[in-house]
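Novice: What follows is a protein structure lacking sequence information:
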């Protein structure tokens, strides 16, 4: 109050009581503003801070009530913060639509070829010939995911097929590899099982002798083999020569170790890739081989 008094001239006379009363009223007003400011900024504003008491806390409750009325009541003349406005906010949020994932197909396979792959098959060895008359191929393993579809499961491996290329009507001695989709259920070889999940028949009868079409030695070609279920009984050793379609339709078509040249009807892979393939093929995935020249497979 002393600061207020120092700014006003001191008068003498009968008006002094009225002046003092005015100054007292002014001081009370100034004190009331300071109290309201302290209540808003300090009292009870932080965790553990002192609570407002008495009239001050009552005033705080009244002020907050007035604030609520101003923000949402009819006095403000504007929309309420709750009710319709908040409901509109909820409905205004972006709605995430379900994304449809289109399953991938095996590259290079046309609808007719894909139709020959059973829905139960989730593993496919794709042998793609360079041309109808070519003895060069590439091999790649694919596996089917239930959501994303067919995905690569190996690298691209070089391979040989029959010396005269491919045919969709294989017969004994035509020196062509059969085109089609065939099961892979049985394996074997001269060497110990490298970790095959397919039944593996080991024995000396897998000895390869003689020379290949180009004069290269065949030794070691049958160290690892996987029987291709063309004109054979599934579930038996690759050495089983039963021919359900008749002997004239050929047989003994295998995936085996490459000997550096074309085959008489089989598909041959480098030794390391044959071991990798044997470890990868899983009977639970109903594996098949999809084989043929690129043009035939694209149909």
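Specialist: Sure thing, it's come through. None of these values were measured; they are calculated from a predicted model.

Novice: contacts, neighbours, all on C-alpha from now
Specialist: OK.

Novice: With adjacent residues omitted, what lies nearest to the residue most central in space within the chain?
Specialist: The chain has residue 148 as the residue nearest its centroid, 6.9 Å off, counting by Cα atoms, centre = their mean. Nearest residue to residue 148 in three dimensions, chain neighbours excluded: residue 103, at 4.6 Å (Cα to Cα, 6 or more residues apart in numbering).

Novice: The structure to be compared is supplied as follows:
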């Protein structure tokens, strides 16, 4: 079943899952908490850790930005913070521990490189194996979100795709996260999602605890033009 809150064409779910292979239940192993240290100064738009180039890449109409900050260019560990713009400036939610791809980050993501794509991407669609938890984004429920197998550390992947938010990297916005359209071509990868953490690195996605992902689904509003800004800290600071 596909359920949408806005009118879009209905798509038949493909027989093979398109998302990356990583993410799990909130009750599973969690990423280590971020180490303490001095916070990076706010960028021109007031989001801490973002330099002028990354801040400028956020559309003016955007008032919700999910910032994914990796620990290093080759690290699978990151934090996720939701920033919302108000009359008083950008307001941040608490930081959530998360995972990105096994080998870190890439400015030219390719299928199978086990790196997450650096960039600023819109967030247009959501979905999952479970019923809609109250998502404001169009939500596509399908049995094709089943995630069998094990992760890089032997952890079970079951439940990883209970809820997902599609990151608009090499995909067509306004379609199910399962849609296989790849505007940049299939070699550039696809199926890059925010999904449920399973306690280990991903193939290219970003994974957070199930409760946090449900919070995002209930908060991200298409009318506020949400984006994700994702990369390791040094890249974000430029």
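Specialist: Sure thing, it's come through. Please read these numbers as outputs of a predicted model, since none were measured by experiment.

Novice: quick one on the thing from earlier: neighbours of the residue nearest to residue 148 of the first structure, how many?
Specialist: 13 (other Cα atoms under 10 Å).

Novice: and it, what does it touch?
Specialist: 147, 148, 149, 150 (Cα atoms under 8 Å, 6 or more residues apart in numbering).

Novice: check contacts around the last one.
Specialist: Looking back up the chat, that one is residue 150 of the first structure. 103, 104, 105, 106, 142, 143, 144.

Novice: what about it, which helix or strand?
Specialist: strand 149-152 (DSSP states H and E).

Novice: before we move on, what about the first one?
Specialist: Taking DSSP H and E as the criterion, no element holds residue 147 of the first structure; it sits outside all helices and strands.

Novice: Where in the second structure does stretch 261-272 of the first structure align, residue-wise?
Specialist: Mapping stretch 261-272 of the first structure onto the second structure (TM-score structural alignment) gives residues 200-211.

Novice: ok, now stretch 72-88 of the first structure?
Specialist: By TM-score structural alignment, stretch 72-88 of the first structure lines up with nothing in the second structure.

Novice: returning to what we had before: distance-wise, check the residue nearest to the centre of the first structure relative to residue 104 of the first structure.
Specialist: 6 Å (Cα to Cα, to the nearest Å).

Novice: what does residue 237 of the first structure give?
Specialist: 34 Å.

Novice: Over to residue 143 of the first structure?
Specialist: If you go by Cα to Cα, the gap between residue 143 of the first structure and residue 104 of the first structure works out to 11 Å.

Novice: of these two, who's got more company?
Specialist: Neighbour tally, residue 143 of the first structure and residue 104, criterion other Cα under 10 Å: the higher count belongs to residue 143, 19 against 13.

Novice: Strands of the second structure, start to end?
Specialist: For the second structure, strands defined by DSSP state E occupy the ranges 64-70, 77-86, 89-92, 96-99, 105-106, 116-117, 119-128, 139-141, 164-167, 193-196, 206-208, 227-232.

Novice: what's the spacing between the fifth one and its chain's center?
Specialist: When you say that, I think you mean strand 105-106 of the second structure. Strand 105-106 of the second structure has its C-alpha centroid displaced from the chain centroid by 14 Å (Cα atoms, centre = their mean, to the nearest Å).

Novice: what's the matching range in the first structure for that strand?
Specialist: The aligned range for strand 105-106 of the second structure is 166-167, by TM-score structural alignment.

Novice: and that stretch, how far from the second structure on average?
Specialist: Following superposition, stretch 166-167 of the first structure is found to deviate from the second structure by 0.7 Å on average (mean Cα distance after the TM-score superposition for the first structure).

Novice: Let me see the residues that make contact with that stretch.
Specialist: By Cα under 8 Å, 6+ apart, stretch 166-167 of the first structure touches 129, 132, 133, 134, 176, 177, 178, 179, 292, 293.

Novice: tell me the contacts of the residue mapped onto the first one from the second structure?
Specialist: In the second structure, the residue paired with residue 129 of the first structure is residue 70, using TM-score structural alignment. By Cα under 8 Å, 6+ apart, residue 70 of the second structure lies in contact with 76, 77, 78, 79, 100, 104, 230, 231, 232, 233.

Novice: Please indicate which of these has the highest neighbour count?
Specialist: Most surrounded of those: other Cα under 10 Å gives residue 100, at 35 neighbours.

Novice: which residues touch that residue?
Specialist: 70, 75-78, 115-116, 201-207.

Novice: neighbours of the aligned partner of residue 165 of the second structure in the first structure, just the number please.
Specialist: Matched to the first structure by TM-score structural alignment, residue 165 of the second structure sits across from residue 226. By other Cα under 10 Å, the residues close to residue 226 of the first structure number 28.

Novice: Residue 153 of the second structure too?
Specialist: Residue 153 of the second structure: 9 neighbours (other Cα under 10 Å).

Novice: so it touches residue 102, yeah?
Specialist: No: judged on Cα atoms under 8 Å, residue 153 of the second structure makes no contact with residue 102 at a distance of 10.3 Å.

Novice: And the helices in the stretch 51-200 of the first structure?
Specialist: With DSSP state H, counting those that start in this stretch as the criterion, the stretch 51-200 of the first structure has helices at 54-72, 83-92, 111-114.

Novice: Just put the ones you listed in CSV and tack on distance to residue 242 of the first structure and mean neighbour count.
Specialist: Output for these, formatted as CSV (distance: least, Cα to Cα, whole Å; neighbours: other Cα atoms under 10 Å):
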stretch, distance to residue 242 of the first structure, mean neighbour count
helix 54-72, 88, 13
helix 83-92, 70, 11
helix 111-114, 27, 14
